[in-house]
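Asks: no sequence for this one, just the structure:
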């Protein structure tokens, strides 16, 4: 169902956006990336965020040669213009269909950093979804799980993220077939 939706959206382009607009829509999420916003209390959640999110941010900074950072301020971190330029340039290497998929995944995870980790095969779908829901998972551990709500949300988010990631990979893949001439 989600792959069909992505295909139809890419075919129809109902919002009539061009490539630059799709790239900007994805990159704008960097300013409000889930991994960049941290809490100050409780200490156990602060430590969990540090242990789980910092390695992903460090990976992205090293992989793309950028500075992302994090903040406990409601204003969030100050993302350098060069970081946005580098990521914009990187996304420009994808075709329109793949960009539709990237924007879809970014919107699901609320994170450009996690999406890049998925697209680069640094993270699995399960890891990315868990990291995007880190605070919710923390609360579930503390207060308990509402099976009909939390379980459904988790499975739906995994399905949407997996579909978007697969869509990006399928739209970015290229292969050629070389036929050998048979000698008689």
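Replies: That came in fine, so what should we check first? Remember, it's a predicted structure, so these values are computed and weren't measured experimentally.
Asks: going forward, measure contacts and count neighbours with C-alpha atoms only.
Replies: Noted.
Asks: and for stretch 50-65, what's in contact with it?
Replies: 35, 66, 67, 68, 69, 86, 87, 113, 114, 116, 117, 131 (C-alpha atoms under 8 Å, 6 or more residues apart in numbering).
Asks: let's bring in a second model and compare:
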């Protein structure tokens, strides 16, 4: 039936430390992923966040209110089994990074982009030895292969859980550099999200507020911040 929803069946939610990490227990039964894999979590903090989401469920289970649980499921069921493919996908953002594609007109927008994005490109160059160069217009122009390789190496250092968070940080912002800046706490996540919205803010100033676009943007913003929080919870 299309309107079927899973019901809450447990009374108590607890966290237990195991030889493989931390587990969330529903009435002493460990939570498993949708693929029926054990949900072994790397830190107690992450396990507690997942436990809190399960505890907050009322009569019916609503996965939309469980971002940490959803991300943990993705890390175990999806990213762990195709790590190389996901890392390659995200590394490829460096060759078409949002921060590198600048307007050639109007001048005010080009200056706003430069003021916001040049410092981030400088940070990546200083931190990773990887200089990405800005381009004018929307036509693709390949970046330096050595710089891309260095950034890709950083992506491949991540754990399955970190890469899961990174997937959303990069995909939602359109920028490998912004994603790395979030992981390294270069700037607050909220500020990084706003830096990814320079073009959209400009359009709003020119053409006015679009309610539907604003609602979609707010959902994306929430997902970006949730990804950053998930990443932080995976840290020992």
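Replies: Good, I have the coordinates. It should be emphasised that the depicted structure is a prediction, and the values quoted were computed from it without experimental measurement.
Asks: ok so, going back, which of the contacts of stretch 50-65 of the first structure tops the neighbour count?
Replies: Of all the contacts of stretch 50-65 of the first structure, residue 114 has the most neighbours under the rule other C-alpha atoms under 10 Å, reaching 29 neighbours.
Asks: counterpart of that one in the second structure?
Replies: Taking TM-score structural alignment, the alignment pairs residue 114 of the first structure with residue 178 from the second structure.
Asks: doesn't residue 168 make contact with its match?
Replies: No - counting by C-alpha atoms under 8 Å, residue 178 of the second structure does not reach residue 168; the two are 11.2 Å apart.
Asks: and the residue nearest the centre of the first structure?
Replies: Residue closest to the mean C-alpha point of the first structure, counted by C-alpha atoms, centre = their mean, is residue 115 at 1.9 Å.
Asks: quick check: which element contains that residue?
Replies: In the assignment (DSSP states H and E), residue 115 of the first structure maps to helix 112-119.
Asks: how close does that helix sit to the second structure?
Replies: Here the mean offset of helix 112-119 of the first structure against the second structure after fitting is 0.8 Å, by mean C-alpha distance after the TM-score superposition for the first structure.
Asks: where do the helices sit along the second structure?
Replies: 44-56, 67-74, 83-91, 107-128, 145-156, 160-173, 176-183, 189-195, 198-207, 211-234 (DSSP state H).
Asks: distance to residue 22 of the second structure added to those helices, as a markdown table?
Replies: Shown next, in a markdown table, are the helices of the second structure (distance: least, C-alpha to C-alpha, whole Å):
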| stretch | distance to residue 22 of the second structure |
| --- | --- |
| helix 44-56 | 6 |
| helix 67-74 | 12 |
| helix 83-91 | 22 |
| helix 107-128 | 33 |
| helix 145-156 | 24 |
| helix 160-173 | 13 |
| helix 176-183 | 23 |
| helix 189-195 | 27 |
| helix 198-207 | 40 |
| helix 211-234 | 11 |
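Asks: and residue 18 of the second structure, which of those helices is closest to it?
Replies: Residue 18 of the second structure lies closest to helix 44-56 among the helices of the second structure, at 10.7 Å (C-alpha to C-alpha).
Asks: which residue range of the first structure does stretch 92-103 of the second structure align onto?
Replies: On the basis of TM-score structural alignment, stretch 92-103 of the second structure is assigned to residues 28-39 in the first structure.
Asks: any idea how far apart the tips of the matching stretch sit?
Replies: By C-alpha to C-alpha, to the nearest Å, the extent of stretch 28-39 of the first structure from end to end equals 22 Å.
Asks: can you find the partner of residue 127 of the first structure in the second structure?
Replies: Aligned by TM-score structural alignment, residue 127 of the first structure pairs with residue 191 of the second structure.
Asks: please apply the same query to residue 94 of the first structure.
Replies: So, by TM-score structural alignment, residue 94 of the first structure is matched to residue 158.
Asks: likewise residue 136 of the first structure?
Replies: Under the alignment defined by TM-score structural alignment, residue 136 of the first structure corresponds to residue 200 in the second structure.
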